Every structure is written in structure tokens, then in C-alpha cells.
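Asker: Any chance you can model this:
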Amino acid sequence: MSFNFDQTPDREGTFSLKWEKYKGKDIIPAWVADTEFKVAQPILDAVGARTAHGNLGYYLPSAYQPANDAVQRWLKDKHDWQIEKEWIVWTPGVVPAFNVAIKANCKPGDKVIVQTPNYPPLLAAPKINGMERVDIGTVIENGRYTLDFDALERNAADPKCTLLILCNPMNPVGSVLTQDELDRIASICNENDVVLCSDEIHCDLILEPGVKHLPAGREDALANNSITLMAASKTFNIAGLGTSFAIIPDRKLRAEFTQASAGIVPWVTILGLVATEAAFTVCDDWHDAELAYLRDNRDMVFDAINSIEGLSMLKPEATFLAWIDASKLGVENVMEWAESKGVGPSPGVDFQQKDHFRINCGCSEAMLQQILSRLSA
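Answerer: I've put the predicted structure just below:
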């Protein structure tokens, strides 16, 4: 079956967060991390069938068997991870989930280690919950970004540091943790009694041939010391349905996580459950086609950005995001420079790196060519 990712719905006037930001301006929105693609038809059909039924009452997510079966099936098929259904904790997005992880695993005065650069809601989470944030930067080794493991090891030794939150694949830099890197993280966390909360929302968007995603909770060394956050939302463009899940193999960690969310975090919606079920059961061919399209987009961006004087980037292994180094432009504000060209990226300052910006490549080839043409003009 063929899929046409060149034809995307017109989102102007739909109150889309991405498109509302530059409403009325000749600036192409290339910022927030949702794609321009039409949702896979089986997902639309499933959601339509549920609404056509005519009743949208309460559904307990843990009891909605089809969605739980779908998560089990997807993780086994795509990530070689055989999970138990009781490990699944449904959450209305990964942002609420890592905030819950802080509430569950930290007490007043504790510190939360966060990998940087990182996306704004994750950077904000420790302070929101009354904790101190400890930043661990990334370094470039062999042409890719990786964690500053010396800094991680040094800070994890602080007894006040009780939780590490990271993205894998990394947002915005696009690296995917290797087995050696994950082993080292596990060793550092276990030696220092630090719980790992791994935001893996981009795990089904691996673009680099030969690179595999390794779920944190699948690792024996992390099974009893980790909270793995996943969702169909980024991959299948259903973020607006507010549905994700945590995989927590350890019974005690799972109970603490559930208790921390009680009375605050609502159940995920039935439409989110239905969409996730469809995405993880009948959309494999659409997913494969999307990856091929995004890989071409990534390569186009990589070549174009590195040909523009003052800009450079490393090739991301995953995600539909490009992290652009604009430090050599010689301008005071790189965001204003991009907007003056008619392109609206995510500002690097929001990720803790003001001389960078992030471009969303999850769009039609024609839209992406227009973005790149404006930046190079």
C-alpha cells in the first residue's frame, strides 16, 4: 500500500498551537513537535467508529483490554520487550508523567538530574515540584551527541540527587543511547540509588539504519529502578488526544507512581485509547512509510543546513527534529534572524542553548523545501 505524505491537511484557522503562533505573519511555523501529516486512516476510522457509537462515558484505562493488548503487541514486535499488562500505567501525556515521577520519588530538598539541552516542559518540571534541577550537558563524540558521563557520575554521587530524567531518543539533539551508554547510566543510577525516568516518546522514530532503540525498563539492570514513558502520539500525530503510558516493572515504584498521581492526574480518554489501539495494531505499513519519508527529509535538511554559512548540524539518529548550531552567524539573536527570514523554529534559549534553534522536519517535502529556501536566502 502506498501513502502520500506530500498531501497534508491545511491547518490554518484550526487553532493549531503551531500555526496560531505566527497567524497573520509571513513566517512558516517549524517549531512545536507535532507533524503536518494526516493521521493514518485506520486510526481515523477507529476514532470515527467510537464517536458514531454515540456514547463517550467513563472507561477505566487499565480495564480497556484492546489498548493494553496493543501496547504489549507493539513493544514485543518493535522493541523485543515482553511486558506484563500490570506494568502499564496510563497517563494523559508524558509531561504529566515525569512530573508525577518527581512527586513519587523526591522529597523536599531533593535534586533532579536533567539531561540538557532538553525541551522546555522537562526543564521546568523540577522547579514546578519544588526541587532543584541539576543539569548534565551533552558532548560531541565521533560525530554524535552523547551525555557528559563524567558530570553525571559526579552529580549522581550527591545524596540529594534522587531522580534522573532524560530523553531517549534525545530531544532536541536526536541521539539514541547505545548499549554501552545505557549500561553506564544503569551502573551510575544503581550505585547511587538514583531512579531513572526515561522519556522515550520518540522511540518509534529511529531514522538511522542499523540504530536500535533500547527501552530502559527492558534492561535487567534497570527493570527495578526505572520508569519508561512512551506514547503513540509523536509517531502517529495524535498528540492532541492526550494519551501516553508508563511502563514500570517494579511493584513498589509503580505503586508510588500511581499514588502520586491520585486525585490530580485524570484518566486518559476513550478516544486516546482507541487511537493508540489502532496505531499499535493496524498501522505498521503506514509507520514504515513515514520513517522512509522522514529519513529523506532529515537528509535534505542536513545537506541544506550545512551548506548555509553560519549554520551547521549533526545528523540526528532519530526524531523529526533538527538541532541547528547558529553560533557562527555572528548575530545577537539567532531566533530573530530565523524569523526575519520567514521561518519560525523553536528557540534554542528554551532548551538552554541560546545560539541554537530547532527545526521541525515532520512536514511535506514542499513545505520543508520552502523553509530551507528561506533560511538560505
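
Asker: C-alpha from now on. contacts and neighbour counts both.
Answerer: Will do.

Asker: need the longest helix for this protein.
Answerer: Ranked by residue count under DSSP state H, the longest helix found in the chain is helix 284-305.

Asker: Mind giving me the packing neighbours of it?
Answerer: strand 321-325, helix 365-376 (3 or more CA pairs under 8 Å, 6 or more residues apart in numbering; DSSP states H and E).

Asker: That one versus helix 365-376: what angle between them?
Answerer: 20 degrees (axes from the mean of the first three to the mean of the last three CA atoms, to 10 degrees).

Asker: Name the residues of helix 284-305 that come out as buried.
Answerer: Within helix 284-305, the residues that count as buried by 16 or more other CA atoms under 10 Å are 286-287, 289-291, 293-295, 297-298, 300-302, 304-305.

Asker: just these now: which is nearest Ala151?
Answerer: Phe302 (29.4 Å; CA to CA).

Asker: For the helix or strand Ala52 falls within, which outside residues touch it?
Answerer: Using DSSP states H and E, Ala52 sits in helix 41-53. For helix 41-53, the external contacting residues (CA atoms under 8 Å, 6 or more residues apart in numbering) are Leu271, Val274, Ala275, Thr276, Ala278, Ala279, Val282, Cys283.

Asker: Another for comparison:
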Amino acid sequence: MKQAIMRLRACINREIRSFLTARGYLEVQTPVLAPHLIPESHLEVFATEQIAPDGGAQPRYLVPSPEVWHKQLLGSGYGSIFEIARCFRNGEQRGAHHNNEFTMLEYYSVDADHLDSIRVTEGLLQHLLGRLQRELQQYGQSAERLQKLQPPFARMSVREAVLQYSGIDLDRHQQSSELAEAAARIGIRAAAGDSWERVFNHILVDRVEPALPDQRPLVLIDYPAQVRTLAEPADDPRYSRRWELYAGGVELANCYAEERSAQRVQQFFAAEAKAKRSCRVPHSVDWNYCRWFGSQFPRCSGVALGVDRLVMLLSGETNMSGVILFAESDRMV
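Answerer: Model (predicted):
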């Protein structure tokens, strides 16, 4: 039952810990059940109840990422931290790169921005490829495929990628109707009332991601600010200090220069909570969450990296179910 990949996975986890702890990151362990979550309108969550002996009950939610806890630790002065965390997302599409329950490596570098995090992530991948060369070859991974994972990462702005692979200049299509019309001209039909973000995501998934080069890892940097996140705004306010890492044709990691403004965090919560009203599984929101931000919140950058996808890429497996015990697809009847 996948003993060989589990042994390799254990080695990968060990070397992740070795790399980060040697650089001063503190490993933390946070709950998978939370009384409230950060509202993210593109995610569905799992809900349950905590039942008291007297019969009362309080709602609890499986975390889609440990971010809701990590931001509190950062605001409390913990410094650079990391966690190899179990995460849960409901309504996930079925496919080779998805599972409703998955493992995420989330690490935050204090006194750093998103560009510093590129270098940290390059160092991590270089460390894994170097330290685990023998184990990866024993598992059957080819040197040619491993070469495609070698840093340094190529870099391309999101605007450049969309222009190159779809012909659409995002700077010239800042209204949702304008972007929808441009998408229609290349055969992507938006539904009536679709937001700018939704149309952009159609273009990204349908035209850009399949065309990205995979000869080496690629960072897509500077995401449109109309895709709401808790990333700092870039110097050009139309964009955010955010990147995503693609390797071997797989979206592997997401990074922000973390927002520090309590006011902008509160605005994000309000906008996303409103957008989440159409979600199938509502959840509680802590409207005082912004208290962790402001002057006490450090300049920092966070990376969320999919461990299952990382193991898949390093091992040469083509489906996440090959690196997960009791994967959802294995249990379907």
C-alpha cells in the first residue's frame, strides 16, 4: 500500500524541517478546527459542531489553510514560522491535482517581502533536490525530469503572461465588461454579470496556464489587485505583491507580501464576507480579526506550498492519489 512513496514522503518532510529550522524558522502546530475563518469567496469549507455536555453546540470549521492562526502568531511576535498542516476544502474539482483533504507547507518570513520569498523557496527546492538525490533516483525518478525542477526560477509578470498567451492587455481592460468582451473575442464566453476576477480566472485557466513553459520552474508575479487577497498593493495599485509558482505544469505555491494595514484587512473581510453569501457552506467571521494588524504586525511574506503536489513532482508520480494514503479517488464507489 504505497510503502515506497510513504518512505520517500517522510524523507521530504524531514528535509523541509531541516532546511527551515536551520534558518531560524519556528515550527508550530495549530488546530484544524476553528470557530471562525478568514472569508474567501472562492472557497467552500467543511462545517461541523462542537457539542457541550449540556447539549449546547457551537459551530466549528475545518481550516482551508492555517493562515487564520498564523497571522495571530505573527501579530503576537513569534517571528518567522512554518507548519506542515492538514487542510480541507469542500467542493474541490476532481482531478489529478486535487483532494478535499491535503497537506500544505505554510511558512512566513519576517522582515521580508515576496521577492525574498522567491529566494527562500528556490533554496528549499535546491536543498531537497540535493539532499534527496539518491532517494529520488532509487524511487525511479529520472535525472531529466528532476532537472526541470531546478532553480533558479524563471519570472514573468501576470500581465506579460496574459498578453503573450491570450493577446489581452490587462492594463487596457480594467472594467469587467471590457475584459468580458476581449475574452469573447478569443472564444471564452463569460456569463452575464460575471465579475472582473471571474473573467480573468477563465482566461488564466483556459489560455495562460496550459501554455506556460515547463522546462524550469516559473514564477508568475504581480497579480491583479481586482483578485482580492491579503497581499500588499504593488507600486502600481492595479496589481498586488503576490506570486504563484508553477513547476512541471503544476501550480505548486502561492505567496504574498503580507498586508499589514488593519483598515485594508477590514475592507477585505467586508468585501469577501459579502461575496460569500452565495457559498453553499457559510461560516463565522471574527470581525475583530484586524486587531492583529497595524503597527504590531511585522513586515513579512507568507508562502503556501502544496506538499502532496511537491511529492508528486519530486517522485515522478502523475496523480496526487499516488502519493496520498486513502486518497478520495481511491475511496470512491
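
Asker: Just give the TM-score of the two.
Answerer: TM-score of the superposed chains, computed with TM-score structural alignment, normalised by the length of the second structure, equals 0.30; 171 aligned residues with a CA RMSD of 6.6 Å.

Asker: returning to what we had before: what's the most buried one of the helices and strands packed on helix 284-305 of the first structure?
Answerer: strand 321-325 (a mean of 23; mean count of other CA atoms under 10 Å).

Asker: what's that one packed up against?
Answerer: So strand 321-325 of the first structure, by 3+ CA pairs under 8 Å, 6+ apart, packs with helix 284-305, strand 356-360.

Asker: Tell me which of the ones you listed lies nearest to Gln369 of the first structure.
Answerer: helix 284-305 (8.4 Å).

Asker: now the angle between strand 321-325 and the closest one, please.
Answerer: Going by the same axes, to 10 degrees, helix 284-305 of the first structure makes 10 degrees with strand 321-325.

Asker: Can you check what angle separates helix 284-305 of the first structure from helix 41-53?
Answerer: Going by the same axes, to 10 degrees, helix 284-305 of the first structure makes 120 degrees with helix 41-53.

Asker: quick check: angle from helix 284-305 of the first structure to strand 356-360?
Answerer: Going by the same axes, to 10 degrees, helix 284-305 of the first structure makes 140 degrees with strand 356-360.

Asker: what ranges do the helices span in the second structure?
Answerer: 3-22, 67-75, 114-131, 133-139, 143-147, 158-166, 176-185, 196-203, 262-275, 307-315, 328-331.

Asker: ditto for the first structure
Answerer: 17-20, 41-53, 65-79, 94-105, 120-128, 149-156, 179-191, 233-236, 251-261, 270-282, 284-305, 334-340, 365-376.

Asker: Tabulate those helices (TSV), appending distance to Asp199 of the first structure.
Answerer: Formatted as TSV, the helices of the first structure follow (distance: least, CA to CA, whole Å):
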stretch	distance to Asp199 of the first structure
helix 17-20	22
helix 41-53	24
helix 65-79	15
helix 94-105	7
helix 120-128	9
helix 149-156	17
helix 179-191	14
helix 233-236	12
helix 251-261	15
helix 270-282	18
helix 284-305	20
helix 334-340	27
helix 365-376	27
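
Asker: Nearest to Phe357 of the first structure, out of those helices?
Answerer: Across the helices of the first structure, closest to Phe357 of the first structure is helix 334-340 (CA to CA), at 7.0 Å.

Asker: Next, the buried residues of that closest one.
Answerer: So for helix 334-340 of the first structure, counting by 16+ other CA under 10 Å, buried means Val334, Met335, Trp337, Ala338, Glu339.

Asker: Would you mind confirming that the fourth one makes contact with Leu375?
Answerer: What that stands for is Ala338 of the first structure. Yes - the pair Ala338 of the first structure / Leu375 is scored as a contact, 6.8 Å apart, by CA atoms under 8 Å.

Asker: tell me, how many neighbours does Arg119 of the second structure end up with?
Answerer: 14 (other CA atoms under 10 Å).

Asker: err, His53 of the first structure, not the other one
Answerer: Count around His53 of the first structure with other CA under 10 Å applied: 8.

Asker: What sits closest to Tyr61 of the second structure if chain neighbours are left out?
Answerer: Closest residue to Tyr61 of the second structure apart from its sequence neighbours, by CA to CA, 6 or more residues apart in numbering: Ala47 at 4.6 Å.
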